[in-house]
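1. Any chance you could fold what I've pasted below:
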Amino acid sequence: MRRRDFVRSAGSAALLGALPGCRSPAPAEAPFTLWTWVHGNRDRDTDAWREQFARLREAGFHAVLVGGGDIDLVSGAARAEGLEYHRWFWTMNRNGDAWVRENHPEWFTVSRNLESSLDHPPYVGYYKWVCPSRGPVREYLRGRIADLAAHPAVDGVHLDYVRHCDVILPRALWDTYDLVQDVEHPEFDFCYCDVCRVQFAALDGRDPLEIPDPPADEAWRRFRWDSVTGAVRELAEAAHEHGKPITAAVFPTPSIARTLVRQDWDRWPLDRFFPMLYQSFYLEDIPWIGDGVREGVAALAATDGDVRGGTATPLNAGLYLPALDPPALAEAVATAREAGASGVSTFEMDGLTDDHLAAIRDATV
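-> The predicted model follows:
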């Protein structure tokens, strides 16, 4: 439906504890960590990268999530300034992967209109997605993650676009694309490729294209969630086999993620989560960030024992700098911290002014 008249809606301490008259000290509070996404394909030499990373270190940053660029050069500069280097990896969105596009066009997702995202990318030209249900896709992505995790200059692997295409965009983007997405439109509803249809029919006995109302069908929704989760489990295994942590940028809360992008992220066996709590995308204010943190922390706590070994899994709130001037950024950091976040991550490094960095220092003292 095109936009017309639509109203905007909105454990040695245990030994001490065993001695009479002694109490175990309370466990040390986990540090509140600062991260940032970084577009690594910038024309900078080692000295220029070190200058940028020194600014982060002085503001108390812990790690960088770097996409693109020379791994050894950028990692060397980050480590020289005391920062961890995590490689930022586009997962299901393979627009930039010429080998896949040229050799495996059948890997790309298919809409309910039976159009491939390779030939008919939704919304924007780079929205070309591979299907997580396909074994060869998982094998290929697992190999890419294994290669990154095996690299001695990489401290961890960070997944992005680890989901299906947005069946519904965040509310603030509807005007941008001249859309009203109060229902799931078929051109944005993925994936209906032959592999997904056969796999679902084997589980459920139905062809999803023959379901009268596919968006309302709980089993079909669950199938898409599980297809992404199954792929993530394999990617996590690949990173962990090389002793490296694996993290992901995810949609703001588990409930929003399941609804908008078929992403059931609180069930994933990852080491840290970075929900993109970009309040402006949802026509919300900064307190919404705290609400999102609380929902995410509670969801992870409920599944930690079953999925991630029982320990509390860190959640760093993703913050969108273009919508946050320095005072608002300080408020957002404080809000996330008070709500139980283990830290924050900013999008992205080049938007961090000196005033932003001063605001972060003040908010994390």
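2. only C-alpha atoms for contact and neighbour calcs from this point on.
-> OK.
3. In this protein, what residue spans correspond to strands?
-> Here the chain has its strands, by DSSP state E, at 33-39, 63-67, 84-90, 156-160, 246-250, 272-275, 316-320, 343-347.
4. Please list all residues in contact with the spatially closest residue to Ala334 that is not a sequence neighbour.
-> Leaving aside its sequence neighbours, Ala334 sits nearest to Ala363 (C-alpha to C-alpha, 6 or more residues apart in numbering; 5.9 Å). By C-alpha atoms under 8 Å, 6 or more residues apart in numbering, the residues touching Ala363 are 330-331, 333-334.
5. the inter-axis angle of the helix ranked longest in the chain versus strand 246-250?
-> Identified as the longest helix of the chain according to DSSP state H is helix 218-241. If you take axes from the mean of the first three to the mean of the last three C-alpha atoms, to 10 degrees, helix 218-241 sits at 140 degrees to strand 246-250.
6. Spell out the residue ranges of the helices in the chain.
-> Using DSSP H, helices in the chain cover 13-17, 46-58, 71-80, 98-103, 135-150, 194-204, 218-241, 254-261, 287-307, 326-339, 354-363.
7. possible to save the strands of the chain as TSV with distance to Arg294?
-> Listed next are the strands of the chain as TSV, based on distance: least, C-alpha to C-alpha, whole Å:
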stretch	distance to Arg294
strand 33-39	17
strand 63-67	23
strand 84-90	25
strand 156-160	22
strand 246-250	15
strand 272-275	11
strand 316-320	10
strand 343-347	13
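8. which of the ones you listed sits most buried?
-> Highest mean neighbour count of these: strand 316-320, a mean of 28 (counted as mean count of other C-alpha atoms under 10 Å).
9. what's it packed up against?
-> Contact here means 3 or more C-alpha pairs under 8 Å, 6 or more residues apart in numbering; DSSP states H and E; on that basis strand 316-320 packs against strand 272-275, strand 343-347.
10. Format these as CSV; extra columns: distance to Ala26.
-> Below are the helices and strands packed on strand 316-320 laid out as CSV (distance: least, C-alpha to C-alpha, whole Å):
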stretch, distance to Ala26
strand 272-275, 23
strand 343-347, 21
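11. So which of these is nearest Val64?
-> strand 343-347 (8.8 Å; C-alpha to C-alpha).
12. Can you name the residues in contact with the longest helix of the chain?
-> Contacts of helix 218-241 with the rest of the structure, by C-alpha under 8 Å, 6+ apart, involve 132-133, 138, 141-143, 145-146, 149-150, 156-157, 162-164, 191, 200, 204, 208, 214-215, 245-246, 258, 262-265, 267-270.
13. which parts of that helix are buried?
-> 220, 223-240 (16 or more other C-alpha atoms under 10 Å).
14. Measure how far that helix is from the centre of its chain, please.
-> Centroid separation between helix 218-241 and its chain, computed with C-alpha atoms, centre = their mean, to the nearest Å, is 14 Å.
15. Sequence B follows; please return its structure for comparison with A:
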Amino acid sequence: MLRRFLLGLLLIFGFGMLAYAGEFSELRGVWIDVRSIPGDEAGVRHMVERLSRAHFNALFVESFYRGETIYPSEFLESAGLSAQMEHFRRPGFDPLRVFIEEAHRRNMQVHAWFHMFYVGLDAPGPVLSTFPQWAARNRDGSSGYTQGGKRFFFVCPLHEGVLEFYRGLLGEVVERYDLDGVHLDYFRFPDPTIADTCYCEACRQAFRRVKGFDPLALDPVENFEAYREWVAFRARELSDFAASLSAHLRRLRPELLLSCAVKPFGFPLEGYPGFLQDWPTWGRKGIFDFLVPMTYSSRPQEFEGMLRFVRTFLRGVPFCAGVWCMGMDAATVFEEIQRAREHTPCGVVLFAYPYLGDDLLAALSRDAFATFSPPPGKEDFPRLVFSPLDPQDFLEKRRTIRAKRVDAPCVVDGVLEELWREADWQGDFTLIVGGKPSRDTKIAVLYDEECLYVAFVLWGASREGKITRRDGPVFYDDSVELFLDPWASRSFFFQFAANFLGTQYDGSSFLGARFDGTWQVGVAEVVGATVVEMAIPFKTLGRGTPRVGECFGVNFCRNDLTQGEFSTWTEVPGIYGASFFFGTLEFGP
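-> Got it, this is the predicted structure:
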């Protein structure tokens, strides 16, 4: 009788616990780059065993990189390309096969990680050498763009033949290998603020057929409304590409998990997605089983802010948080994993294998990944979601500040003159993760015929900083940022930032740091606070003096790195540049 009673308890509670564990199984992934893949079978098996000991359960193995595969590909060979990367081909080694064998033996998944449209570094690479007509073209007709001393080359997904190429390439790997998933990366255009593509004749003609004008004639700043249509056109074409490719792979392998790395930026409510990836639509249409937003930051609150942004627009869609590990200590990695768990039960993917030293792996196995969790299967992912945040909640909190007109120009030195006394001073900032910051910030705005004047009073701040180069990353010092939308467009904006040394940074939503405006900053210390003043000529904003009653979109932001806090005047869903949620700057008498 006692044995039956105990068996009954086991059936009730034991299976209940198993069901609970199954419901909350999370993906614990790591991106494994080509350079880290060993050149022999023993090395690959040791790598998998090492990650298994740290309780990872999903390996995202870089399988197609700069136009070459780590496995032998008959498809590439038939297209006139190399069948396999040379350092794997020479010894006749297929690392993907070994990864799958060893991972499955340890109850781990393997997702083949494909670099899609980024195909060449400092040279066009084999794909564009074979198919030069596929190159993404800049406005001047050139291909490639330079960033950080390197030149990057992209395929344009709108070109004829590109979709068929990737259907063949991916179709081959999912039919030949017992993969658990396929993970797409660089499934995007280049960042339009760095390289605005593609302006080949075929793309321009396709747009002209729909809209009746040539996108090459558009200036992103002067014609931002029409330019936004060009952005939306390319984003829709990329979404159609994604849907077609997804349908093809699911016909071949219905059980396959499809995922995509996405940039967690853009203006989804305005149809202007960052990097032309309309990831909210991809999620809504179920094109991928889950997405992996690259929520990369070494600053945990900023990391969580990006998760809030994703959660606001991926409504009921599973996503795994991408965690940046380069140069991060174990405590910061653990904190970000924990913050991720508060926003998604789906899991995390760590970037990347080279940064997972023995000490970090051992610490993960003791703490964040203390017990093994079976990887979620295809049937699990639809349930691995938390309730979304509601954009309407943020829209209802938009604030208004009035700019007071003054007759004489302000002296921009951080020492507030008497004329600031009657300005509309406001504070009550909100953290990008919700809640109130540790230290107060006050802001006010004045204007005259020529300039807009902005003052920040930052309690608890001192004049310290490291960045001294114009347009350097002042956001990595204690600093302030001003976002201005001079046409109240809810999409286009200018960004002005300064640290407490007075170092300036400026940019715009379409041009990024390529925008260089003329404006002034003054910084001074007062008792218990630092004051930052800005003077921005209306000419710099491309417009004349505003009329009384006219409105700009605006937000004021503070980076308080001493406290690890990021706050805004008008609450936004996680990131500063969410222009649809900006408050209102009303010009008064």
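16. Output the helices of structure 1 in CSV, with distance to Gly125 of structure 1 appended to each entry.
-> Shown next, in CSV, are these (distance: least, C-alpha to C-alpha, whole Å):
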stretch, distance to Gly125 of structure 1
helix 13-17, 56
helix 46-58, 31
helix 71-80, 27
helix 98-103, 13
helix 135-150, 21
helix 194-204, 23
helix 218-241, 22
helix 254-261, 18
helix 287-307, 30
helix 326-339, 32
helix 354-363, 33
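17. Tell me which of those sits nearest to Phe32 of structure 1.
-> helix 326-339 (7.7 Å).
18. In structure 2, what range does the closest one match?
-> Under TM-score structural alignment, the counterpart of helix 326-339 of structure 1 in structure 2 spans residues 330-343.
19. Distance from the chain centre to that stretch, please.
-> Centroid displacement of stretch 330-343 of structure 2 relative to its chain, using C-alpha atoms, centre = their mean, is 17 Å.
20. Same check on stretch 212-230 of structure 2?
-> The answer for stretch 212-230 of structure 2 is 25 Å, by C-alpha atoms, centre = their mean.
21. swap in stretch 316-334 of structure 1?
-> 18 Å.
22. and what of stretch 186-193 of structure 2?
-> Worked out by C-alpha atoms, centre = their mean, stretch 186-193 of structure 2 lies 11 Å from the chain centre.
23. Counting neighbours, which bits of that stretch end up buried?
-> Neighbour-count burial for stretch 186-193 of structure 2 [16+ other C-alpha under 10 Å]: 186-193.
24. Alignment lookup: Leu314 of structure 2 to structure 1.
-> Under TM-score structural alignment, Leu314 of structure 2 pairs with Leu300 in structure 1.
25. Could you measure from that match over to Trp220 of structure 1?
-> 24 Å (C-alpha to C-alpha, to the nearest Å).
26. Any idea which residue is closest to the centre of structure 1?
-> Residue closest to the average C-alpha location in structure 1 (C-alpha atoms, centre = their mean): Ala249, at 1.4 Å.
27. residue contacts, it?
-> Ala249 of structure 1 neighbours (C-alpha under 8 Å, 6+ apart): 158-161, 273-276.
28. Where in structure 2 does the longest helix of structure 1 align, residue-wise?
-> So helix 218-241 of structure 1 sits over residues 228-251 in structure 2, by TM-score structural alignment.
29. how big's the offset between that stretch and structure 1?
-> Superposed on structure 1, stretch 228-251 of structure 2 shows a mean distance of 1.4 Å to its aligned residues (mean C-alpha distance after the TM-score superposition for structure 1).
30. ok, Met349 of structure 1 touching Trp37?
-> Yes. Using C-alpha atoms under 8 Å, Met349 of structure 1 is in contact with Trp37, at 6.1 Å.
31. Which residue numbers in structure 1 does the helix or strand containing Asn559 of structure 2 align to?
-> Assigned by DSSP states H and E, Asn559 of structure 2 falls within strand 551-560. Using TM-score structural alignment, strand 551-560 of structure 2 lines up with nothing in structure 1.
32. So which elements touch that strand?
-> strand 479-485, strand 565-568, strand 583-587.
33. How about Phe334 of structure 2: what's its closest non-neighbour residue?
-> Per C-alpha to C-alpha, 6+ apart, closest to Phe334 of structure 2 is Ala368, 6.0 Å.
34. so what corresponds to the one you found in structure 1?
-> Using TM-score structural alignment, Ala368 of structure 2 sits opposite Ala363 in structure 1.
35. And stretch 393-400 of structure 2, end to end?
-> 16 Å.
36. actually stretch 111-121 of structure 1, not the one I wrote
-> For stretch 111-121 of structure 1, the end-to-end distance is 10 Å (C-alpha to C-alpha).
37. So which residues make contact with it?
-> The contact list for stretch 111-121 of structure 1, computed with C-alpha under 8 Å, 6+ apart, reads 101, 105, 108-110, 127-129, 186-193, 209.
38. Whichever of those end up buried, select them in ChimeraX.
-> To isolate the buried members of those in ChimeraX, using 16+ other C-alpha under 10 Å:
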select :101,108,109,110,127,128,129,187,188,189,190,191,192,193
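39. before we move on, back to that, ok, the match of Leu314 of structure 2 - contacts?
-> 266-267, 312-313.
40. Please identify which two of the residues you listed are farthest apart in space.
-> Arg267 and Ala312 (13.5 Å).
41. ok, these two, which is more surrounded?
-> Just comparing Arg267 of structure 1 and Ala312: by other C-alpha atoms under 10 Å the higher neighbour count belongs to Arg267, 22 against 16.
42. Verify the stated contact: that one with Thr303.
-> Yes. Shown here, Arg267 of structure 1 and Thr303 form a contact pair, counting by C-alpha under 8 Å, at 6.6 Å.
43. sorry, back to before: out of the helices and strands packed on strand 551-560 of structure 2, which gets nearest to Phe556 of structure 2?
-> strand 479-485 (4.9 Å).
44. how about Val194 of structure 1, what does it touch?
-> Heads up, residue 194 of structure 1 is Asp, not Val. Contacts of Asp194 of structure 1 by C-alpha under 8 Å, 6+ apart: none found.
45. Now do the aligned residue in structure 2 for it against Asn138 of structure 2, distance only.
-> In structure 2, the residue paired with Asp194 of structure 1 is Glu201, using TM-score structural alignment. Going from Glu201 of structure 2 to Asn138 of structure 2 by C-alpha to C-alpha gives 11 Å.
46. what does Leu245 of structure 2 give?
-> From Leu245 of structure 2 to Asn138 of structure 2 the distance is 26 Å (C-alpha to C-alpha).
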